[in-house]
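Trainee: coordinates for the following, if possible.
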Amino acid sequence: MIEHNMASNEEDSPTVSNIKRAILNNLYNRYTSEYNNLLECTALDPRFRALPHLEKDQRNDVLHRLKEKAVLMLQNQDEGKEGASGHPLAAEQPLDQTDRAGAELKQPPSKKTALEDLLGGTFDEPVAQHISPIDAEMIKYRAETSISLNSCPLKWWKENARLYPLLSSIAKAYLSTPATSVPSERVFSSAGDIVNVQRSQLLPENVDMLIFLKKNM
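Mentor: Predicted structure coming up:
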């Protein structure tokens, strides 16, 4: 979108064309390494979820990367739960009486009838295709209607987190990223004002407290 808006046209003066070219070059240098990350952030924004500015193959690539990260996050959560609640001897616990009785009373599988043996391969009911939780969320999310540009994406995810437990976790990680580095740069400027030649012997913990007080007064 920015490339389209910043493209030079016949009505532009040489000065305007040079400005547009400088803006594009500056953006290329800043966002080349973060380009994929920005596309994933855009896909997780319910205002721009359709990604209309991308080609179909590009959209599929972005959604595929999000799916892989959601699966990885789910695996890490499962491993964390097993590590927190699992016990080395948990799988070796003896069966209780109910389980023993159920195991003893378990009947062998019934034999196939002649009709099943003859026509079973042709007329058996097809096995239902299994859809993973993340695939179900992706399909449902892509079918959603995009919210208005004036709406808050964070509020939308908060209200719909129950419907998208996996995607909402990724959205929190992506959409919480600050959109600008200005606040952090201001902290460094404040630190430079506090730690000067006259106050070069300040202890690090005192510098931290002074910066905290200045930024929160």
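Trainee: use CA for all of it now, contacts and neighbours both
Mentor: Fine.
Trainee: who's in contact with residue 167?
Mentor: Applying Cα atoms under 8 Å, 6 or more residues apart in numbering to residue 167 gives the contacts 70, 134, 137.
Trainee: how about the helix or strand containing residue 78: buried residues?
Mentor: Here residue 78, judged by DSSP states H and E, is contained in helix 56-85. By 16 or more other Cα atoms under 10 Å, the buried positions in helix 56-85 come out as 59, 62-63, 66-67, 70-71, 73.
Trainee: cool, stretch 209-217 as well?
Mentor: Neighbour counts over stretch 209-217 (16+ other Cα under 10 Å) mark 210-211 as buried.
Trainee: ok, residues contacting that stretch?
Mentor: Contacts to stretch 209-217, defined as Cα under 8 Å, 6+ apart, come from residues 187, 190-191, 194.
Trainee: please give me the structure for this one as well, since I'd like to look at both together:
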Amino acid sequence: MELNKIRREYRYSALTRKNATAHPADQFRIWLNEARQANVNDFSAMNLITCSPGEFPQSRIVLLKDYNKDGFTFFSNYTSAKAKAMELNNKVGLHFFWPELERQIRIEGLAEKTPRQVSEDYFKSRPLDSQIAACASSQSSEIDSRETLEKQYQKVKDLLAGQAPECPENWGGYFVRAVRIEFWQGRENRLHDRLVYVHNENGWKIKRLSP
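Mentor: Purely as a prediction, here's the structure:
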């Protein structure tokens, strides 16, 4: 496949200082809602980037479950590879990509565990089978086969006998407190719009970046 010959123009929309909001959380809300209304597949999916000291950066897709004016929340196993990385270095990146809208959002922030009650409340809201899977899986640990995983899942399910499990101590939420958020809108001739919000002691400052 001759990838260097694949080209298309970006004409969906524009992003200017005039039509951008003063606070990045409001701009994020607008774009997230527009992605949902456009039926973008997995519109709440985001790439989480971590980097342990001395190691290569790692990225994986997680699902955004909540956000507010200060940051973004997702949930995971606290013994997973990403959890261990964040324990050593809590500086992380988040990346949303909505190709249907020719948009990206890049976020830099500091990750911290959510209060335990937040983790327990969300865990209880999940489907029962997902709760069981969280109890049965030791995320990121090596297993010898798919069959082993399925047997462990069935074992936990049988022990519970239809009852909901307690939220495991090694499972819960992370809140990424944002310090920098960039909104990228594709434009014609690769003259893309890039507005970045940078947080300081006085609040948020908006800058335009060259594409």
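Trainee: quick TM-score on the pair, please.
Mentor: Comparison of the two superposed chains (TM-score structural alignment, normalised by the length of structure 2) gives a TM-score of 0.21, and 83 aligned residues with a Cα RMSD of 6.2 Å.
Trainee: which neighbouring elements make contact with the helix holding residue 78 of structure 1?
Mentor: Using 3 or more Cα pairs under 8 Å, 6 or more residues apart in numbering; DSSP states H and E, the elements in contact with helix 56-85 of structure 1 are helix 35-43, helix 133-143, helix 165-175.
Trainee: out of these, nearest to residue 206 of structure 1?
Mentor: With Cα to Cα as the criterion, residue 206 of structure 1 lies closest to helix 165-175 of the helices and strands packed on helix 56-85 of structure 1, at 31.8 Å.
Trainee: just the contacts of residue 167 of structure 1 now: which is nearest residue 35 of structure 1?
Mentor: The closest of these, once distances to residue 35 of structure 1 are taken by Cα to Cα, is residue 70, at 19.2 Å.
Trainee: hang on, the closest one packs against residue 170?
Mentor: Yes: Residue 70 of structure 1 lies in contact with residue 170 (Cα atoms under 8 Å); the separation is 6.8 Å.
Trainee: which of the helices and strands packed on helix 56-85 of structure 1 sits closest to residue 18 of structure 1?
Mentor: Nearest to residue 18 of structure 1 among the helices and strands packed on helix 56-85 of structure 1 is helix 35-43 (23.9 Å), distances taken as Cα to Cα.
Trainee: also compute the angle for that closest one relative to helix 56-85, please.
Mentor: Counting by axes from the mean of the first three to the mean of the last three Cα atoms, to 10 degrees, helix 35-43 of structure 1 lies at 90 degrees to helix 56-85.
Trainee: if we can go back for a sec, got TSV for the contacts of residue 167 of structure 1, with distance to residue 101 of structure 1 too?
Mentor: Putting the contacts of residue 167 of structure 1 into TSV (distance: Cα to Cα, whole Å) gives the following:
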residue	distance to residue 101 of structure 1
70	41
134	38
137	41
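Trainee: wait, which of those residues is closest to residue 99 of structure 1?
Mentor: residue 134 (33.9 Å).
Trainee: hmm, back to that, sitting in strands, which of the contacts of stretch 209-217 of structure 1 do you find?
Mentor: Residues of these located in strands (DSSP state E): none.
Trainee: which of those residues are buried?
Mentor: Buried by 16+ other Cα under 10 Å: 190-191, 194, out of the contacts of stretch 209-217 of structure 1.
Trainee: distance to residue 81 of structure 1 added to those, as CSV?
Mentor: Shown next, in CSV, are those (distance: Cα to Cα, whole Å):
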residue, distance to residue 81 of structure 1
190, 43
191, 42
194, 45
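Trainee: which of those lies closest to residue 18 of structure 1?
Mentor: Nearest to residue 18 of structure 1 among these: residue 190, at 35.3 Å, using Cα to Cα.
Trainee: residues touching that closest one, list them.
Mentor: Contacts for residue 190 of structure 1 (Cα under 8 Å, 6+ apart) come out as residue 211.
Trainee: check residue 206 of structure 2 too.
Mentor: Neighbour list for residue 206 of structure 2: 22, 195-198 [criterion: Cα under 8 Å, 6+ apart].
Trainee: surely it forms part of a strand?
Mentor: Yes: Residue 206 of structure 2 forms part of a strand when assessed by DSSP: H, G, I helix; E, B strand; the rest coil.
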